[in-house]
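[1] based on what follows, work out the 3D shape:
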Amino acid sequence: MNKQTEPFLFDAGIEARAAVSTPQVGISRPHESAHLHVAGTATYTDDIPELAGTLHAALGMSARAHARIKAISLDQVRAAPGVVAVLTAEDIPAANDCGPIIHDDPILANGLVQFIGQPVFVVVATSHDAARRAARLGAIEYEDLPPVLSPEAAHQAGSYVLPPMHLTRGEPASHIAAAVHRDRGNIRLGGQEQFYLEGQIAYAAPKENDGMHVWCSTQHPTEMQHAVAHMLGWHAHQVLVECRRMGGGFGGKESQSAMFACCAALAAWKLLCPVKLRPDRDDDMMITGKRHDFVFNYEVGHDAEGRLDGVAVEMVSRAGFSADLSGPVMTRAICHFDNAYWLPNVKIDGYCGKTNTQSNTAFRGFGGPQGAFAIEYILDNVARTVGRDSLDVRRANLYGKAERNVTPYGQTVEDNVIHELLDELEASSAYRERRAATRAFNAGSPVLKKGIAITPVKFGISFNVAHFNQAGALVHVYNDGSVLVNHGGTEMGQGLNTKVAMVVAHELGIRLERVRVTATDTSKVANTSATAASTGTDLNGKAAQDAARQIRERLAAFAARQAGVDADSVQFGDDLIVAGELRLDFSDLARQAYVARVQLWSDGFYTTPKLYWDQSRLQGRPFYYYAYGAACSEVLVDTLTGEWRLLRADVLHDAGRSLNPAIDIGQVEGGFIQGMGWLTTEELWWNRDGKLMTHAPSTYKIPTVNDCPEDFHVRLFENDNAEDSIHRSKAVGEPPLLLPFSVFFAIRDAVASVGDYKVNPPLVAPATSEAILDAVDAMRATAPVVQ
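    Predicted coordinates:
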């Protein structure tokens, strides 16, 4: 018999194998590129072999926060060694704009600079070093204009990048006025640098017939495609954007990679040769936006048990000089102010302050962490005011199940598991016993003070904009039984490609080793959404599953015809296909289906159901489901130096029915430490001229391995997603970043001990050593004198 023409071949060895399928999801698997990362052979954009004739670009940047450009001389730049060309806004053939929503973000400044570090011109030279040295030689004459450098100053001046947002439920003013206890105050919450290990980079090469291939470290290839096409006055099909992997993104490569992609493409178009643009870390940090810092002004009324009667909050963010994604960030902050709590009477006002600083952008959590931090701070104050354990006050305000379960923006919380999750964490962390132990320790320790706190998380999953909640994928089965997958999401280390490959392997009943995921490419899957909002696996996993299912159904129908059985009875699993009495290896099935002219590739598509949103009223169902979690943290603070240490952290997080527990636990651990850095050590500081002074690892302090606690207990909560997500899993990218609220409030608890827990410490975030000392000094100044 000819194996290429005979539909089925009997194999006694195969017949003896069990037909029960081993699941390919729900089990721990290593990251698909882990071995490449360890060996140093993973290809990032800067590792792509350079094409012949490649030139290198660098950016000349503004030295003023707000000024008109009176004159610009680039003669010295052009005369510098190795320089081939110098490009300005006048060289852009079409749209000088890379704003993702509003067209207020020029690729290169043209006549007006709006922050220190804004790109003004592009130098193209024979080497990276030559380009960077030459970029420092530009001579620009400025006419200075008054800069606005803080969110408070922007708010006072009524300077905003977008119209203010307002949301009200009930009658907060009257309930606050009638409450047993009332309080008002101000909360300061700093921003955060994404600090991706791989910086921004773009590599552009012109193609025949007015085409452009752009390799770019970006979370949103389609947006890069549109930005480059609009700049050149081209159609989208003329631009191909490709991204195999990023060395981190965290939101900083969602919209802000566009300027780098456009500058590289502009130079490549102008010079008709490949051009690479890779800024050094200092330039990267000076140019790009960060997490929005917020200022909150609040009023609250509550009863003697700490239950909130009414709360009003004014949120002011530092948007920077342009809108970027500040509108969606503020929307999500407003929609997460409630966090896990029922707020019967609430008023929220959101203002995106326009400042002459970097245009702030997406960052893991996308405004959600900022909004939720404010209500946690308020409840922490309330607990101290009424003299109750902060956990008890938080419990008293939690959302209910059948009642007290509608958010201020009108969505019913249908999947609430926060009560059960908190019960489990409280018991497993021995919170009550340890809280008593910290009090006993502090009573006998005048300098070193311990603090402990538990904080919950409820985080909504979906894009704010409904039409972004869609994804496509391609799945190819080759006639040797190997499988190639391409989808619209991007891999930035979070394990998206690993999870998508697992989903496809499970759907086809084959081993994971058979499946390979290729680079994200706008010529393969079009009109993709950003890999953001924790939706990467939810969307692309479902799209890939849809494509794989279509192929499986075709293969099942083919096998059923040959075996004379019903297609529904055909089983796939463990690289086997079982049809009645016949057994066949998946490789043989693919080969024989190909000979029989069965289509072995398919496209898949998915849209998230149930979503609707009225932005004008801030009402609707913006989230498909919620992810829950909680953390218990214990710290030790030195009240003489402000130094502190995280002694122990217990984390319980709801990942639904986890697709890959190992990857999900890694994401929870990473999110926790990154969020802890935001709230404690990562301080952004601009001087009085508006220059960012924390623009390098020497001045900006991210957490290190030494900051991780020795006792770090991270577990996943047993809980299937109530909604039909991919295999009932839940997103795990952004929600864990809110878990280290517990670290901040544990530090605040330790500082409060200086005042016998009777005064609310004026601790700002980030709680740097200086901020801790300021709070300790304030507590000592207000503490009652002991006779």
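
[2] make it CA atoms for all contacts and neighbour counts henceforth
    Fine.

[3] next structured bit after the helix or strand that residue 328 is a member of?
    Element membership of residue 328 [criterion: DSSP states H and E] is helix 326-335. Downstream of helix 326-335, the next assigned helix or strand under DSSP H and E is strand 346-354.

[4] show me what that following strand is packed up against.
    Applying 3 or more Cα pairs under 8 Å, 6 or more residues apart in numbering; DSSP states H and E, one finds that strand 346-354 contacts helix 151-157, strand 165-169, strand 308-320, helix 326-335.

[5] helices of the stretch 151-300 of the chain, start to end?
    151-157, 172-178, 221-232, 257-271, 281-287 (DSSP state H, counting those that start in this stretch).

[6] show me the contact partners of the helix holding residue 328.
    By Cα atoms under 8 Å, 6 or more residues apart in numbering, the list of residues contacting helix 326-335 from outside reads 162, 165, 317, 319, 348, 350-352, 360-362, 366-372, 408-409, 464, 618.

[7] please repeat the previous calculation with a cut-off of 7 Å.
    Contact partners of helix 326-335, identified using Cα atoms under 7 Å, 6 or more residues apart in numbering, comprise 162, 319, 348, 350, 352, 361, 366-368, 370-371, 409, 464.

[8] please give the structure of this sequence too, so both can be compared:
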Amino acid sequence: HPSEVQRMVAQVLGVPSNAITVNVRRMGGGFGGKETQGNQFATLAAVAARKLRRAVKFRPDRDDDMTATGKRHDFLVHYDVGFDEEGRIRALQANYAARCGFSADLSGPVTDRALFHADNAYFYPHVKLTSQPLKTNTVSNTAFRGFGGPQGMLGGERIIEEIAYALGKDPLEIRKLNFYGDAHSGRNVTPYHQKIEDNIIGRIVDELEASADYQARRAAIIEFNRSSRVIRKGIALTPVKFGISFTLTHLNQAGALVHIYTDGSVHLNHGGTEMGQGVYTKVAQVLADSFQIDIDRVKITATTTGKVPNTSATAASSGSDLNGMAAFDAARQIKERLVAFAAERWQTTAENVTFTANHVRIGDDLVPFAQFVQEAYGARVQLSAAGFYATPGIHWDRAAGRGTPFYYFAYGAAVSEVSVDTLTGEYMIDRVDVLHDVGRSLNPAIDLGQIEGGFVQGMGWLTTEELWWDEKGRLRTHAPSTYKIPLASDRPKIFNVRLAEWSENAEETIGRSKAVGEPPLMLPISVVEALSMAVASVAGYRECPRLDTPATPERVLMAVERLRAG
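    Down below sits the predicted model:
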């Protein structure tokens, strides 16, 4: 969040914002921690630089960094749910309590977003959801990929799981029964009163259920578990519906600066920061497509508050949406000037001017793009523009608890199959199948990478990445030696990921694409549900195992022993 760092440094030094320029190079991963927690290092460096009158760099040791910076908020969810004999939810009351740490940081909006996603893909006809941010003697927790949404969604999926075990049914049957309906069903209003008008979760789940052969595999697993003494298997299919936009409405804006030089090369700068998610590439593609030039003719420079001011955080999965549209707006302004110039210079109409394959077609003439730009420069046409975009049609009244906080929703589903050693609690992720909705993808290779990476990261969050504080609030799992991050060897043995290529965003996003940063992180809820099924098999699937996350081998083993004893 370059502009927030700029404001913080300016306030600490007692100078106006125009005295501070923040430059952000490409980063090796973001995932939320750099949204606000970079402020402390920037302000400390600025104070030291002013005091010492020399350049200052902070480079924390990994152990210090993990100890001092915030984590994802851990939640304790209490719920009461009423449902009928079929498993359809009639009423729900739930409280989401969160460990926030010693200061507020982003805990307010994080706990808000948990409530926004407590419904996941399910319709609750009567519902009361509350959040409970708790001050604790631990490090101040902060943003993390999904920003409270994953915790809210996990709570919602546990409720579905409880209903399924209470009725002795396949959880997928309960899920499908409770899905939001279409606009005419009367079952398309969220707890925050936004209407779901782009619902495709039914189609996503049906297609994945068929392509992953879910029903046959589940029947085979139940048969396997009947005779297997030690190894038990589980399978689960879980959906994802994730809202896209900042819930703080004014953050849904972006700017971009575009120059065309006289040789036809293009310079691009925008407010999005590159942290491995491909936003630089995607926004460059937008310009290349707009001008119909090769992408290597577009130069992207490091994000800086000196070129594009008042940036929003590159967060909420909206980096490509916002900055892509801002760049598109800048290109539109320049193209309008160029088209007007061509129409006057060649004595034709604007309709006869088109950009095509490194050329501009003007009537019957085909002019190379670089030559055309040179002629426009000679005619004193402005070849630079500042683009701007503000997401339309969204608002949120927090006091009333209603509004339209999200521009659209991204959907997905995953089937996970696991094997559990009931003597040790250790397990393997045997196979994962994913079908995910990215609208009309701007770059399928990048989007597939985001889905695969998001799944593995979410799998780590839910299974192995256990945080442990002592009684004085000191983090003891403060290094990779004690904090178990997934390795390449932990990836699913069979990992099939597909894009829903038929999907197209109903809203006017860039290229009718959809965001892909955060939604895939919640797909591995299916891993936890599959582990639950394997554990439940030791007691004839009669009781919900209620696995806490992260579902470490120790927790899995304790759940197995508890069910066997019960």
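
[9] drop the TM-score for these two in here.
    Remark: TM-score between the superposed chains equals 0.99 [TM-score structural alignment, normalised by the length of structure 2]; 563 aligned residues with a Cα RMSD of 0.7 Å.

[10] ranges for the helices of the stretch 301-450 of structure 2?
    319-345, 369-378, 444-463.

[11] would you turn these into a markdown table with mean neighbour count and distance to residue 523 of structure 2?
    What follows is the helices of the stretch 301-450 of structure 2, written out as a markdown table (neighbours: other Cα atoms under 10 Å; distance: least, Cα to Cα, whole Å):
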| stretch | mean neighbour count | distance to residue 523 of structure 2 |
| --- | --- | --- |
| helix 319-345 | 22 | 21 |
| helix 369-378 | 18 | 45 |
| helix 444-463 | 21 | 6 |
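
[12] would you turn the ones you listed into JSON lines with distance to residue 69 of structure 2?
    Listed next are those as JSON lines, based on distance: least, Cα to Cα, whole Å:
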{"stretch": "helix 319-345", "distance to residue 69 of structure 2": "23"}
{"stretch": "helix 369-378", "distance to residue 69 of structure 2": "49"}
{"stretch": "helix 444-463", "distance to residue 69 of structure 2": "17"}
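
[13] closest one to residue 435 of structure 2 among these?
    Among the helices of the stretch 301-450 of structure 2, helix 444-463 comes nearest to residue 435 of structure 2, with 9.6 Å by Cα to Cα.

[14] equivalent range in structure 1 for the following helix or strand past that closest one?
    Proceeding N to C from helix 444-463 of structure 2, the next assigned helix or strand is strand 494-499, under DSSP H and E. Strand 494-499 of structure 2 corresponds to residues 711-716 in structure 1, going by TM-score structural alignment.

[15] mean per-residue distance, that stretch to structure 2?
    Stretch 711-716 of structure 1, aligned to structure 2 and superposed, deviates on average by 0.7 Å (mean Cα distance after the TM-score superposition for structure 1).

[16] buried set for that stretch?
    With burial defined by 16 or more other Cα atoms under 10 Å, the residues of stretch 711-716 of structure 1 counted as buried are 713-716.

[17] what does it rub up against?
    647-655, 665.

[18] with distance to residue 677 of structure 1 added, can I get these in CSV?
    Below are these laid out as CSV (distance: Cα to Cα, whole Å):
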residue, distance to residue 677 of structure 1
647, 15
648, 16
649, 14
650, 17
651, 17
652, 20
653, 19
654, 22
655, 23
665, 18
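
[19] tally of neighbours for whatever residue of structure 2 lines up with residue 440 of structure 1?
    Using TM-score structural alignment as the criterion, residue 440 of structure 1 maps onto residue 223 of structure 2. For residue 223 of structure 2, the count of nearby residues is 12 (other Cα atoms under 10 Å).

[20] quick one: residue 223 of structure 2 is in a strand?
    No: going by DSSP: H, G, I helix; E, B strand; the rest coil, the assignment for residue 223 of structure 2 is helix, not a strand.

[21] how near is it to residue 425 of structure 2?
    Per Cα to Cα, to the nearest Å, residue 223 of structure 2 is found 21 Å from residue 425 of structure 2.

[22] quick check: which of the helices of the stretch 301-450 of structure 2 is nearest to residue 299 of structure 2?
    The nearest among the helices of the stretch 301-450 of structure 2, by Cα to Cα, is helix 319-345 at 13.0 Å.

[23] so where in structure 1 does that closest one end up aligned?
    Here helix 319-345 of structure 2 aligns to structure 1 at residues 536-562, judged by TM-score structural alignment.

[24] now do the matching stretch: distance to the chain's middle.
    The chain centroid and the centroid of stretch 536-562 of structure 1 are separated by 30 Å, computed with Cα atoms, centre = their mean, to the nearest Å.

[25] how about the contacts made by residue 455 of structure 2?
    520-521, 523-524.

[26] same check on residue 370 of structure 1?
    By Cα under 7 Å, 6+ apart, the contact set of residue 370 of structure 1 is residue 333.

[27] that one -> structure 2?
    Match for residue 370 of structure 1 (TM-score structural alignment): residue 151.

[28] mean shift of the one helix or strand its match maps to relative to structure 1?
    Assigned by DSSP H and E, residue 151 of structure 2 falls within helix 149-167. With mean Cα distance after the TM-score superposition for structure 1, helix 149-167 of structure 2 departs from structure 1 by a mean of 0.6 Å once superposed.

[29] only the buried residues of that helix, if you could.
    149-165, 167.

[30] could you do stretch 680-688 of structure 1 as well?
    Quick answer for stretch 680-688 of structure 1 (16+ other Cα under 10 Å): 680-685.
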